[in-house]
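I would like to see how this sequence folds:
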Amino acid sequence: MATGFYTHPDCVLHEMGEWHPECPARLQAIEDQLIAGRIDGLLERREAPLVAEADILRAHTAAHWDFLSANAPKSGYFAIDGDTVLNSHSLTAARRAAGAAVAATDAVLAGELENAFCSIRPPGHHATPGTAMGFCLLNNIAVAVRHALDVHGLQRVAIVDFDVHHGNGTEAAFAGESRVLMCSIFQHPFYPYSGTENPAPNMVNVPVPARTGGLEVREMIDLTWLPRLEEFKPQMIFISAGFDAHRDDDLGGLALTEADFSWITAQVKAVAQRHAHGRIVSCLEGGYNLSALGRSVVAHLRVLADL
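Got it, this is the predicted structure:
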């Protein structure tokens, strides 16, 4: 079976100002590296649909969706906070991003695809059930996981998050949810300054200091994530794939390389093959050095697609 690649031109139309690092060029950088890496034609491309409101409301409060809808500008910008901004295309882009995650979930569970990567923006893992923050409007992973649990009836779903920032929104959505195991590694202390205070038993949080490199990260994953994932035996794995932990990314302070992202992906894929029929849906989160982002996504996809 193939690896799916979900994206949509609407995701490029969302922009938060020329100064903003979470920019439309991120998706073009990925496309450029797919071509340079000669894997563009080896993935099954699919267009991201608009997510249904019912799927949004499984992961977010109605008040949150109403707030976004009421404040989406017809032109110009609406600032939710200092670094999270709406333009006239933002809600459509957010619905495409979450829709990609849900469609990929459906396709993988139907056996149409072995796994899938969603090249989408805005990212999602900082969006809590009731708040947009940290560049994120809807929590794409949370929406997809709720869909897998509540629509498809899965009983054991794992989330892996290797973004340089803690996925506080995803943790808020699933802390204490016995059907979900979340494993994350993130720089600390660092935005959003969370993930270290009494995490719920289903949260495997691994905070690491700035300048931590790949060898240390691999050892920590070996010691913390992998035993818990083996014990949990997930029926499906979702990845919050943030590549801002790359050593070339100035928005973070970790020192990972493409080889480290390949290794992490391989470990997660091996767990999925043992317990989940290989079922993985990965969604783009951070990654702001354009060259490093594109190269890292290609490394991630080469492992997912056995290329």
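
going forward, measure contacts and count neighbours with C-alpha atoms only.
Fine.

Grab the nearest non-local neighbour of the residue sitting nearest the centre point of the chain.
With distances taken as C-alpha atoms, centre = their mean, residue 240 lies nearest the centre of the chain, 2.7 Å away. Setting aside the residues directly before and after it, residue 240 is nearest to residue 161 in space (C-alpha to C-alpha, 6 or more residues apart in numbering), at 4.5 Å.

Hmm, that neighbour is touching residue 245, no?
No. Taking contacts as C-alpha atoms under 8 Å, residue 161 lies outside contact range of residue 245: 11.2 Å.

who has more neighbours, these two?
Relative neighbour count places residue 245 above the other of residue 161 and residue 245, with 33 against 26, counting by other C-alpha atoms under 10 Å.

what's near enough to touch the closest residue to that one other than its chain neighbours?
In space, and not counting its chain neighbours, residue 245 is closest to residue 164: 4.6 Å by C-alpha to C-alpha, 6+ apart. Going by C-alpha atoms under 8 Å, 6 or more residues apart in numbering, residue 164 touches 185-187, 242-245, 252-254, 286.

what do you get for residue 287?
Residue 287 touches 26, 242-246, 249, 293, counting by C-alpha under 8 Å, 6+ apart.

circling back to that earlier point, taking the contacts of residue 164 one by one, which sit in helices?
Among these, no residue falls in helices (DSSP state H).

Out of those residues, who's the most crowded?
residue 245 leads the contacts of residue 164 on contacts (other C-alpha under 10 Å) with 33 neighbours.

you'd agree that residue is up against residue 258?
No. Using C-alpha under 8 Å, residue 245 makes no contact with residue 258, being 10.2 Å away.

right, and the residue nearest to the centre of the chain touches residue 166 too?
No. Using C-alpha under 8 Å, residue 240 makes no contact with residue 166, being 10.4 Å away.

The structure of the following sequence is requested for comparison with the preceding one:
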Amino acid sequence: MTGLFMHDDCLNHITPEGHAEQVARMTSVSAALEPVSGLDRREAPLCEEADILLCHPEGYLAKIRDGKPAQLDEDTWQSEGSYQAARRAVGGALAAVDAVLAGEMKNAFVACRPPGHHAETAKPMGFCLFGTAAIAAKHALERHGLSRVAVVDFDVHHGNGTQDLLWDEPRAFLATSQQFPLWPGTGAADVKGGHDNVLNVPLAPKTTGAEMREAYEAQVFPRLEAFAPELILISAGFDAHRADPLAQLEWETEDFMWLTERLCGVAETVCGGRVVSLLEGGYDLDALGESAAAHVRALQAA
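Purely as a prediction, here's the structure:
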């Protein structure tokens, strides 16, 4: 069975009117997933501060925890409810890892916000406060004793935060595809991590779904299979959709379904199908909801 982790606290992370990472993203995903039957629906729990400290230093945690509503950088905001929402996002990710590794569900999707893959070790950025995917990877390695965990990030923007947080972790492999050039300006193919544990797959503007499929078949899936992770985490950003206003890739909803199916197929081969997917970007509300629903249905079919 596929698990779905959500929480209404994620509606309380408030950004200014007109901001791309808005509350309506959550309501759009929730509405799209409401008619999907057969899901093990659970509330995302609050993570503990010790969980965040798996990747971030105490001083950084204190700044986010104790911070007043403010603009943290050019596009990252914190409101009264942001810290609680971010703790739900991390808590949902860790609970999903726990449930999948315990065999309670085969795979899971964590539909929470704010997203996480741009948050660096001591720097919020790109709408993100905590490195949710990297924390989930560390949780699986340190608390569950796994030897190898992979993160696959198909958000249109480079997962610079995940790369930063896992750079020196030889037990973690990160494969990330992104439009290049595009904000945040990182993600070149010659950047490989501290232990050759990072695979960056830059995609030119206007890259189609067919071209993406070729890139994944040629580069990502062989490396993923060779690494043989015991768990695959997905940073599932749906902003590579051709309708998205913040980028210029030309994927269709069917491409996200194909990519999910193929990742689940690799997972079936190397780790008994154990996959935990985390919501990242996606800023056209209709495309976001449709793509998230397609993603979840592909997880269910695995």
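
Quick check: TM-score for this pair?
Taking TM-score structural alignment, normalised by the length of structure 2 as the basis, the two superposed chains have a TM-score of 0.97; 299 aligned residues with a C-alpha RMSD of 1.1 Å.

Break down structure 2 into its helices, ranges please.
Using DSSP H, the helices assigned to structure 2 run over residues 23-33, 49-52, 58-66, 82-101, 132-142, 160-166, 209-215, 221-227, 253-271, 285-301.

Which one, of the ones you listed, ends up nearest to residue 186 of structure 2?
helix 160-166 (6.7 Å; C-alpha to C-alpha).

That closest one vs structure 1, average offset?
Comparison of helix 160-166 of structure 2 with structure 1 after fitting gives an average deviation of 0.4 Å (mean C-alpha distance after the TM-score superposition for structure 1).

That helix maps to which residues in structure 1?
Mapping helix 160-166 of structure 2 onto structure 1 (TM-score structural alignment) gives residues 168-174.

what separates that stretch from the chain centre, distance-wise?
Mean C-alpha position of stretch 168-174 of structure 1 versus that of the full chain (C-alpha atoms, centre = their mean, to the nearest Å) differs by 12 Å.

List the contacts of residue 166 of structure 2.
Residues near residue 166 of structure 2 by C-alpha under 8 Å, 6+ apart: 134, 172, 174.

try 10 Å
By C-alpha atoms under 10 Å, 6 or more residues apart in numbering, the contact set of residue 166 of structure 2 is 55, 121, 131, 133-135, 137-138, 151, 160, 172-174, 193-195, 197-198.

now swap in residue 188 of structure 2 and tell me
158, 177-178, 180-181, 199-203.

Could you check how far it is from residue 158 of structure 2?
As for residue 188 of structure 2, its distance to residue 158 of structure 2 is 9 Å (criterion: C-alpha to C-alpha, to the nearest Å).

shared neighbours of these two, anything?
With C-alpha under 10 Å, 6+ apart, residue 188 of structure 2 and residue 158 have common neighbours 177-178, 180-181, 200-202.

what touches both of residue 161 and residue 245 of structure 1?
Counting by C-alpha under 10 Å, 6+ apart, the contacts common to residue 161 of structure 1 and residue 245 are 185-186.

picking up where we left off before, a markdown table for the contacts of residue 287 of structure 1, including distance to residue 15 of structure 1?
Formatted as a markdown table, the contacts of residue 287 of structure 1 follow (distance: C-alpha to C-alpha, whole Å):
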| residue | distance to residue 15 of structure 1 |
| --- | --- |
| 26 | 11 |
| 242 | 19 |
| 243 | 19 |
| 244 | 19 |
| 245 | 23 |
| 246 | 23 |
| 249 | 20 |
| 293 | 18 |
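
What is the aligned counterpart of residue 280 of structure 2 in structure 1?
Match for residue 280 of structure 2 (TM-score structural alignment): residue 285.

give me every residue that touches that match.
For residue 285 of structure 1, the contact set (C-alpha under 10 Å, 6+ apart) comprises 22, 118-126, 135-136, 140-141, 161-165, 167, 239-244.

Just the buried residues from the residues you listed, in PyMOL please.
Here is the PyMOL command that picks out the buried ones among the contacts of residue 285 of structure 1, judged by 16 or more other C-alpha atoms under 10 Å:
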select buried, resi 22+118+119+120+121+122+123+124+125+126+135+136+140+141+161+162+163+164+165+167+239+240+241+242+243+244
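
picking that back up, can you pull the residues that touch both of residue 245 and residue 258 of structure 1?
214, 293.

Determine the residues that are contacts of both of residue 240 and residue 166 of structure 1.
Counting by C-alpha under 10 Å, 6+ apart, the residues touching both residue 240 of structure 1 and residue 166 are 125, 184.

Out of the contacts of residue 164 of structure 1, which comes closest to residue 227 of structure 1?
Using C-alpha to C-alpha, those come closest to residue 227 of structure 1 at residue 185, 14.9 Å.

need the contact list for that closest one.
So residue 185 of structure 1 contacts 160-167, 195, 204-208, 217, 220-221, 224-225, 245 (C-alpha under 10 Å, 6+ apart).

try residue 114 of structure 1
Going by C-alpha under 10 Å, 6+ apart, residue 114 of structure 1 touches 1-4, 107-108, 273, 277-281, 304-305.

among the shared contacts of residue 188 and residue 158 of structure 2, which are in strands?
Among these, the members found in strands (DSSP state E) are 177-178, 200-202.

Give me the spatial nearest neighbour of residue 160 of structure 2, chain neighbours excluded.
residue 118 (5.4 Å).

Aligned to residue 211 of structure 1, what sits in structure 2?
The alignment partner of residue 211 of structure 1 in structure 2, by TM-score structural alignment, is residue 206.

is it true that that match touches residue 181?
No. Between residue 206 of structure 2 and residue 181 there is no contact under C-alpha atoms under 10 Å: 11.6 Å.

Translate residue 49 of structure 2 into the numbering of structure 1.
Matched by TM-score structural alignment, residue 49 of structure 2 corresponds to residue 53 in structure 1.
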